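A.B. asks: this one's structure only:
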């Protein structure tokens, strides 16, 4: 009797597992513009069916990192297609999602030559144009939670933006062909954590992935300002954040490549030869005994020459300075002589500049950081010489180093770790001890560059059952 009950329980669990595994993927949205269509039973449709069959069959492979692209046919009826599975889902979930998508997309886009369909677990697209290795932001899906997230919305928005920028840099720097995927959790309150995810198609370059993710981050203000969760989905990349763990943390950790390690030179083998003879029979020891004294003598001569040259220059400079001082003090148009001006300005110290005072540069950076415009401190001519995410991270670290509380300032070892690894979460900086408040800056409105840009358009809330209402629109 007991064995019969045990068999029944095992059979029920097995059936439940099979049903769960075979569940349809969670649909998010689709996009199929009717600007270009094909006729039924045409060559294009035949090539499309062949392409979808190839995508479905290749979804069973285990060595493709959840991504595959292929083309079918010849121009002008050639079709290009690809699928991308979320970086933390299993091979079986990926396969089930792709197989479902190859059928579902034909129901939603029966005669369109261009189609994109998104699910929580994967995405699939095809087109009559070659889009491989190309950043595509033409179609955008924006999703947001209906709930406002926090009692400190500005701090929350800043934490979201900073965390997503950190993992965006990690995902973009993944080697070619590897998963360009990263997740990270950050502490928001004592009981709440922030969970973030970013992903690009693996065929994008590092610069292409960075550009795509930065474009997605810039859209967050349109839909998700102060919301507990949000998504921005492009054809080439996507980002998401929530206040609950929406991904498989264990699988995600395995999917994210570790940061590159510094290659160390191996130590010399013990017992290696210290004396060898060349073609002429002169030993290494004799060669060293001759070369080293000569080299040391040359170095000493160079140092002596440099010292004497600097001493002569200093003497000449002092003589010129004295002559200049005497000349200035004799000019009748000056109301004060040079020595009085030097005493008053502490020898022309930068701290005595009119209108700036001490720490003027740091005050300016903090003001832009607080207003959400940290890139305003950069020279516009250098725009193309740096990655936006890396620059913001460097500014962030610099502000942490000038905190009022010494305990809040990172050590040099921590700073080195922050600069060399994007896996560490950065604390939110507070205003520096020397920051001077200005009434005109209280409650300033972030600029369009900030994450907290507000827009009444494109804001699409989740439905009450934690589903989603989405809107797709071309740029």
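C.D. replies: In hand now; what should we look at? Everything numeric here is computed off the predicted structure, so don't read it as measured data. Numbering: from 1, shown residues only.

A.B. asks: C-alpha only now, for contacts and for neighbours.
C.D. replies: Will do.

A.B. asks: for the host helix or strand of residue 104, packing partners?
C.D. replies: Here residue 104, judged by DSSP states H and E, is contained in helix 91-108. On a contact count with 3 or more CA pairs under 8 Å, 6 or more residues apart in numbering; DSSP states H and E, helix 91-108 meets helix 43-58, strand 115-119, strand 122-127.

A.B. asks: check those for me and report the most buried one.
C.D. replies: Greatest average neighbour count among the helices and strands packed on helix 91-108 goes to strand 122-127 (a mean of 24), per mean count of other CA atoms under 10 Å.

A.B. asks: next SSE downstream of that one?
C.D. replies: Following strand 122-127 in sequence, per DSSP H and E, is strand 139-144.

A.B. asks: show me what that next one is packed against.
C.D. replies: Short answer (3+ CA pairs under 8 Å, 6+ apart): strand 139-144 packs on helix 206-223, strand 230-233, strand 471-474.

A.B. asks: give the buried residues for the helix holding residue 104.
C.D. replies: Of the residues in helix 91-108, 91, 93, 94, 95, 96, 97, 98, 99, 101, 102, 105 count as buried by neighbour count, 16 or more other CA atoms under 10 Å.

A.B. asks: the last one contacts residue 117, correct?
C.D. replies: In this case it means residue 105. Yes. Under the criterion of CA atoms under 8 Å, residue 105 makes contact with residue 117 at 6.5 Å.

A.B. asks: which parts of the stretch 201-350 of the chain are helices?
C.D. replies: 206-223, 249-255, 284-329, 338-344 (DSSP state H, counting those that start in this stretch).

A.B. asks: quick one: list the elements packing against the third one.
C.D. replies: If I follow you right, that is helix 284-329. Applying 3+ CA pairs under 8 Å, 6+ apart, we find helix 284-329 packed against helix 338-344.

A.B. asks: check the first one too.
C.D. replies: Helix 206-223 sits against strand 139-144, helix 153-172, strand 193-200, strand 230-233, strand 237-242, with contacts defined as 3+ CA pairs under 8 Å, 6+ apart.

A.B. asks: in the first one, what's buried?
C.D. replies: Pointing back at strand 139-144 there. By neighbour count with 16+ other CA under 10 Å, strand 139-144 contains the buried residues 139, 140, 141, 142, 143, 144.

A.B. asks: can you say which helix or strand has residue 183 in it?
C.D. replies: Counting by DSSP H and E, residue 183 is part of strand 180-187.

A.B. asks: got another one to weigh against that:
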């Protein structure tokens, strides 16, 4: 019989192989352009798209130049595609990268007529409109090296960078119809060498290529100022710079690389490079294998790592969910800045990848976050027992000395406020999507209040705690402030007010009384924010700034409720919009007993045969300065979460 040690050895090799494959297939970023429309299953467009994607890039004669252009179908069902490889990679790498991209993109963006994906070595996109020869600057994204230039040399470094990129832009824009690429280096301060490359899709005109690259160059200070490396990426062009070499400097930037006909003497260089690659791969595999064995032995020896001064008996029921801290460090690349998804008052959230290729989101609680051991245990105990499509799923946790980590499923499109309160991105949220989001949140809250084995009060329902998956389905997150109720319990009191300004029910903020109806109040505020596209505490109407609840109530009384609807929505069911405003106002009534339950709300959203009661005036306690000062110190931490600088690692969460 094969020993357990050998079984583990073989499984470790398999895991390393899977990790290598998963890493090679992971893109830098991708965008599903929802605003460009969807196609239906088994439609002509889907057939044409599948036909186009099924053809191997190697069959396209343009692939030797690193540029791929193809189309399939006719009229409105025609599919257009463009692919571009980095100008210094060889034809095999180019072909493999583009074929991988063609395979992955429809999986990441199902039913989307237009989508785009970037890898380190290539970009691939398709659309139902002609995209050949069209300069596209959106959607853009940027990446940065976390290391800083020495403070005394930032200006000199930036001057060298500007000059280098300007020279490369002049060189690339004059490239031919098959290649617009340039790469070079220059001496930088502190005895460093600065490497940079620029590239346009070769279908662009000289002016369009230059315009695209100049726009990308102007974006560098916003993303990467004072950093030793970074990139600005657009569909039609990209710029990258580093103080370490990252491109093949032997490639002639003035002409397409002779991928299939190596020059004299290149055989030896190619052989040397091949040997180096093999040696590095073997060494890296051995190191990874040793690391995996060490982690395995540690986990076997200490399956439960207790903090030095805190018993964790309460979490024993979910002990099987514990992750090893070293494994999380590996998954998040030692909590690197590149993997940072967002930051709030309770800590930082990072993207990670497990050895099996599964993407995760890791919330690393800060030591001064205010969410101590009790909140941490609370979130683990509560969320581990919850299973619903509109709740973020907890994968596990980690406790080691002062480290407290929560491991969740990774949700692609970050939080609702990332879209809703952005003047550009909120255009992606048409009314159909917003109505679906409202319904999903309502179902998730109903599950928490009545349908799960536990009765849970969330106490911090807000736009930044609603995450959106790849299909823009909402998932309620962050249960650090949640409270467990007995099934027949209706109300409780607390002396510790926690929550977020603008979403807290008056009886809770003033007297510490919370109940199911406290969450209903927060839900009502959230519904009005989704309909209007504006924050409750900073509602703008022309030149006037006020609070959303007052404005919604005034318009409801005057019969002009549609005036609060987000003007970026050009179409949608006005009856659904008015009904949602009506429901929102019912939820934010000052009298707790007058507010509907989540069960009633779900019924109201799904049945027009139900007559809605007339709402009474909402609570306007947020405008009372004395109350605001009374609870401001307790709100301070959560206000930081609300206004947090949540950003996507490469898109983005």
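C.D. replies: Here it is on my side, so go on. Every value quoted in this text rests on a predicted model; they were computed, and no experiment measured them.

A.B. asks: work out the TM-score between the chains.
C.D. replies: Once superposed, chain against chain, the TM-score is 0.49 (TM-score structural alignment, normalised by the length of structure 1); 252 aligned residues with a CA RMSD of 3.0 Å.

A.B. asks: picking that back up, redo the helices and strands packed on helix 91-108 of structure 1 as a markdown table? Include distance to residue 368 of structure 1.
C.D. replies: Putting those into a markdown table (distance: least, CA to CA, whole Å) gives the following:
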| stretch | distance to residue 368 of structure 1 |
| --- | --- |
| helix 43-58 | 48 |
| strand 115-119 | 37 |
| strand 122-127 | 38 |
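
A.B. asks: with respect to residue 222 of structure 1, which of these lies nearest?
C.D. replies: In terms of CA to CA, the element of these nearest to residue 222 of structure 1 is strand 115-119, at 20.2 Å.

A.B. asks: that closest one vs helix 91-108, what angle?
C.D. replies: In terms of direction (axes from the mean of the first three to the mean of the last three CA atoms, to 10 degrees), strand 115-119 of structure 1 departs from helix 91-108 by 140 degrees.

A.B. asks: how many residues are close by residue 314 of structure 1?
C.D. replies: A total of 12 residues lie near residue 314 of structure 1 under the criterion other CA atoms under 10 Å.

A.B. asks: how about residue 329 of structure 1?
C.D. replies: 15.

A.B. asks: now do the helices in the stretch 451-600 of structure 2.
C.D. replies: Using DSSP H, counting those that start in this stretch, helices in the stretch 451-600 of structure 2 cover 506-511, 516-532, 548-558, 574-587, 598-606.

A.B. asks: just those helices: most buried one?
C.D. replies: Note that of those, helix 516-532 is the most buried (mean count of other CA under 10 Å), with a mean of 26.

A.B. asks: for that helix, packing partners?
C.D. replies: helix 431-446, helix 548-558, helix 574-587.

A.B. asks: for these, give me JSON lines that also has distance to residue 287 of structure 2.
C.D. replies: What follows is those, written out as JSON lines (distance: least, CA to CA, whole Å):
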{"stretch": "helix 431-446", "distance to residue 287 of structure 2": "44"}
{"stretch": "helix 548-558", "distance to residue 287 of structure 2": "57"}
{"stretch": "helix 574-587", "distance to residue 287 of structure 2": "57"}
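
A.B. asks: so which of those comes closest to residue 395 of structure 2?
C.D. replies: Judging these by CA to CA, what sits closest to residue 395 of structure 2 is helix 431-446, at 18.2 Å.

A.B. asks: mind giving me the packing neighbours of the closest one?
C.D. replies: Helices and strands touching helix 431-446 of structure 2, by 3+ CA pairs under 8 Å, 6+ apart, are strand 474-476, helix 516-532, helix 598-606.

A.B. asks: which of these sits closest to residue 636 of structure 2?
C.D. replies: helix 516-532 (18.1 Å).

A.B. asks: what angle do the closest one and helix 598-606 make?
C.D. replies: 30 degrees.

A.B. asks: need the helices and strands packed on helix 431-446 of structure 2 in a markdown table (columns: distance to residue 395 of structure 2).
C.D. replies: What follows is these, written out as a markdown table (distance: least, CA to CA, whole Å):
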| stretch | distance to residue 395 of structure 2 |
| --- | --- |
| strand 474-476 | 15 |
| helix 516-532 | 25 |
| helix 598-606 | 27 |
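
A.B. asks: mind listing what's buried in the helix or strand containing residue 641 of structure 2?
C.D. replies: In this structure, residue 641 of structure 2 sits in helix 625-642 according to DSSP H and E. In terms of neighbour count (16+ other CA under 10 Å), helix 625-642 of structure 2 has its buried residues at 628, 631, 634, 635, 637, 638, 639, 641, 642.

A.B. asks: residue 206 of structure 2: which of those is nearest?
C.D. replies: Nearest to residue 206 of structure 2 among these is residue 642, at 44.8 Å by CA to CA.

A.B. asks: for the helix or strand containing residue 282 of structure 2, packing partners?
C.D. replies: Using DSSP H and E, residue 282 of structure 2 sits within helix 266-301. For helix 266-301 of structure 2, the helices and strands in contact under the criterion 3+ CA pairs under 8 Å, 6+ apart are helix 4-25.

A.B. asks: for the helix it packs on, name the packing helices and strands.
C.D. replies: Packing partners of helix 4-25 of structure 2 (3+ CA pairs under 8 Å, 6+ apart): helix 266-301.

A.B. asks: now the angle from the helix it packs on to helix 4-25?
C.D. replies: Using the same axes, to 10 degrees: helix 266-301 of structure 2 against helix 4-25 is 130 degrees.

A.B. asks: helix 266-301 of structure 2: which residues count as buried?
C.D. replies: Neighbour-count burial for helix 266-301 of structure 2 flags 285, 288, 289, 292, 293, 295, 296 (criterion: 16+ other CA under 10 Å).
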